[in-house]
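Novice: compute the structure for the input listed below.
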Amino acid sequence: MSALVRIGTRRSRLALAQSGMMQRAIGAALGVAPADLDAAVPLVEIVTTGDRIQDRRLLEVGGKALFTKEIEEALLDGRVDVAVHSMKDVPADQPESLCIAAVPEREDARDAFISEAWATFDDLPADARLGTASLRRQAQALAARPDLKIEMLRGNVDTRLRRLADGDFDAILLAVSGLNRLGRPEVIGEHLSLDRFLPAPGQGALALQTRAEDLNAAWIDALNHAETALCIAAERGAMRALEGSCRTAVGAHAAVTDGRLRLTTEMLSPDGSARWRRSGEIQAEAGEDAARELGERLGAEVHDAAGDQRIAL
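Specialist: Okay, here's the model as predicted:
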């Protein structure tokens, strides 16, 4: 059987787990028999610049677009037909002729606290070593615990867990969604609250990116989860207004309850000493454009509240 849809994916175990989920879903939407799945909906593994650079923060070498650039080039060149990205890695602005075609149902958006010795974040002793490469997590952790020693931690999930086990850190912070998708929820000591650790915009969600000309492909509607897409539109609206990237500590999370979409977004100084936050809501039935506008408005309010202090960011 010839390929119907070729999926571009990073090579990490988490990326392959996520892409494998989408491979099965796309195959089901196309009516492909399980035995034919690898031939009809093949995974095309692509090494990105972000995967190659493991010794520095992304903000030092070009930002989170380093995880998507090579896969987007494969889309534009016609080597793959859809890219599966972690939504939080997707920059606010799409390259010309590409689009986010579908947003599958979201996993848990929270951050996870993981430690060999301490049950919760608040149990950490003074001057404990906390491993993370995320400027957002760093700022939020220091906002709650200025005494902590934040140390840079890059690498895939297995590498980070191994370094924790080896004693390089007293605790680390990871996304709950990635641990769940890898079948490792047992390592989570505490699911951190959405209030203290507001997630990165799009955290826990996936983005299915295609060429704009393929937006109406038959399988796309089957994979899009309307409520998740609505929430992501709001969060990414805030991210765009806040210039959200690896260079700024930005959080945003939206949820639908009783027919209303509520969004909270914030910006922090890297040392956690300053925090600017806004929340707002609309009727969910207002749709994605209205959700995006809500995000942009709240993000602009946070941006304006930070004012000249943003220079410190």
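
Novice: going forward, measure contacts and count neighbours with C-alpha atoms only.
Specialist: OK.

Novice: who are the neighbours in contact with the residue nearest to K64 when sequence neighbours are not counted?
Specialist: Nearest in space to K64, with sequence neighbours left out and distances taken as CA to CA, 6 or more residues apart in numbering, is D89 at 5.5 Å. By CA atoms under 8 Å, 6 or more residues apart in numbering, the contact set of D89 is 64-65, 67-68.

Novice: mind checking the SS state of G272?
Specialist: Put simply, G272 is coil when judged by DSSP: H, G, I helix; E, B strand; the rest coil.

Novice: strands of the stretch 1-150 of the chain, residue ranges please.
Specialist: Applying DSSP state E, counting those that start in this stretch to the stretch 1-150 of the chain gives strands spanning 7-9, 43-45, 82-86, 98-102, 111-114, 129-131, 149-151.

Novice: another sequence for comparison is provided below:
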Amino acid sequence: MIKIATRQSVLALWQSEFIASKLADEGKSSELVGMKTKGDVVLDTPLAKIGGKGLFTKELEESMLRGETDIAVHSLKDVPTTFPQGLVLAAVCARTDARDAMLSQQYASFSELPYGAKIGTTSLRRRMQLLAMRPDLEIISLRGNVQTRIKKLKEGEFDAIILAMAGILRLGLKDEVKFIHAFDIQEMVPAMGQAALGIEAREDMRECVEFLNDPVSVVATTIERDFVHALNGGCQAPIGVHAILDGESVLVRAVLGMPDASEILSDVVRFDVGAYKIAGKQLADKFIARGARELLKKAEAMAAEII
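Specialist: Reported below is the predicted structural model:
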């Protein structure tokens, strides 16, 4: 019996049940063990203020290390790039739609938003890119699970909110709001690993879940995670990076900067697929040479001031 550590939000449970079904297809029985993480409990503070690394993974990791559970299913974008001793990223599942999306009850597209529109998101990455496109927007912190966020939108607290398309599709929420506008990757670069599920496991459980690896997603997310790791950027840092395979090459798009969009660095680079294990660091080195680490330190200081 494989015990799966999972957060108890509707999306987290969907993801864990999905993996349980995949295990069952292989003749492996499993059991879900629900628990709350710091990121689930502290909902009145922006994520960047309560420490971005491990907010949604630490408690699950501790349960695995104690031997109470065997694996944990995560949204890969929430998974730090380093792991406690004894735990590994054992599998990366096939990625779905990696785009960010704007949900609104009144406005069909981003361009239709009125001057000074109120937009709900806690992500510094999204804040930065939204303000780069529309400096007039009022970005307001929005925490809670997907259903809570949609409820606040419907109650009129926001003109629009920003969510990941993957979560909308997995939970079948396309009919929950009047308008959903998906941003092109060129407009809003996703977070590392966005739309992929990551299976964290104790080292002795690695072989049990390796069959879940999707080779294409492994290549893309390895580049993305290596890029963020080399910059020493946490899951909540204002960094967007997205890699996509294109024949024998990989197209990588990256952006980082200040939460208020006052300073931004970006680049688009193509690598050979065979170089995917070094591509992320190589791209990060290019950004570091342009002052990325100093810029991220300034971004961290600014994030602490954002209410």
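
Novice: map D258 of structure 1 across to structure 2 for me.
Specialist: Correspondence of D258 of structure 1 to structure 2, assessed by TM-score structural alignment: G247.

Novice: cool, A74 of structure 1 as well?
Specialist: Alignment note (TM-score structural alignment): A74 of structure 1 maps to S63 of structure 2.

Novice: and the closest residue to that match other than its chain neighbours, how many neighbours?
Specialist: Excluding the flanking residues, the one nearest S63 of structure 2 by CA to CA, 6+ apart is T69, at 5.8 Å. Applying other CA atoms under 10 Å, we find 22 residues neighbouring T69 of structure 2.

Novice: gap between T69 of structure 2 and A94 of structure 2?
Specialist: With distances defined as CA to CA, to the nearest Å, the gap from T69 of structure 2 to A94 of structure 2 amounts to 24 Å.

Novice: L169 of structure 2 belongs to a strand?
Specialist: No - remark: L169 of structure 2 does not belong to a strand; assigned using three-state DSSP, it is helix.

Novice: in structure 1, what residue corresponds to it?
Specialist: Match for L169 of structure 2 (TM-score structural alignment): N180.

Novice: next, count neighbours for its match.
Specialist: Other residues within reach of N180 of structure 1, judged by other CA under 10 Å, total 16.

Novice: how much space between it and L164 of structure 1?
Specialist: If you measure N180 of structure 1 against L164 of structure 1 using CA to CA, the figure is 18 Å.

Novice: try V84 of structure 1
Specialist: When CA to CA is the yardstick, V84 of structure 1 and L164 of structure 1 sit 28 Å from each other.

Novice: returning to what we had before: which one in structure 2 is aligned with the residue nearest to K64 of structure 1?
Specialist: D89 of structure 1 is assigned D78 in structure 2 as its aligned equivalent, the criterion being TM-score structural alignment.

Novice: re earlier: V84 and L164 of structure 1: which is more packed in?
Specialist: Between V84 of structure 1 and L164, V84 has the larger neighbour count (other CA under 10 Å), namely 25 against 20.

Novice: quick check: the more buried one touching G8?
Specialist: Yes - using CA atoms under 8 Å, V84 of structure 1 is in contact with G8, at 6.5 Å.

Novice: contacting residues for the alignment partner in structure 2 of A143 of structure 1?
Specialist: Using TM-score structural alignment, the equivalent of A143 of structure 1 in structure 2 is A132. Contact analysis of A132 of structure 2 by CA under 8 Å, 6+ apart lists 260-261.

Novice: can you pull out the helices in the stretch 101-250 of structure 2?
Specialist: 124-133, 146-154, 165-170, 206-209, 215-230 (DSSP state H, counting those that start in this stretch).

Novice: which of the residues in the third one are buried?
Specialist: Using 16 or more other CA atoms under 10 Å as the test for burial, helix 165-170 of structure 2 gives 165-168.

Novice: can you check the longest one too?
Specialist: Across helix 215-230 of structure 2, burial judged by 16+ other CA under 10 Å covers 217-230.

Novice: now swap in the shortest one and tell me
Specialist: Of the residues in helix 206-209 of structure 2, 206, 208-209 count as buried by neighbour count, 16+ other CA under 10 Å.

Novice: same question for stretch 119-136 of structure 2.
Specialist: 119-132, 134-135.

Novice: Q105 of structure 2 and I180 of structure 2, how far apart?
Specialist: For Q105 of structure 2, the distance to I180 of structure 2 under the criterion CA to CA works out to 9 Å.

Novice: same question, S16 of structure 2
Specialist: Separation of S16 of structure 2 from I180 of structure 2 (CA to CA) stands at 26 Å.

Novice: all set now, cheers.
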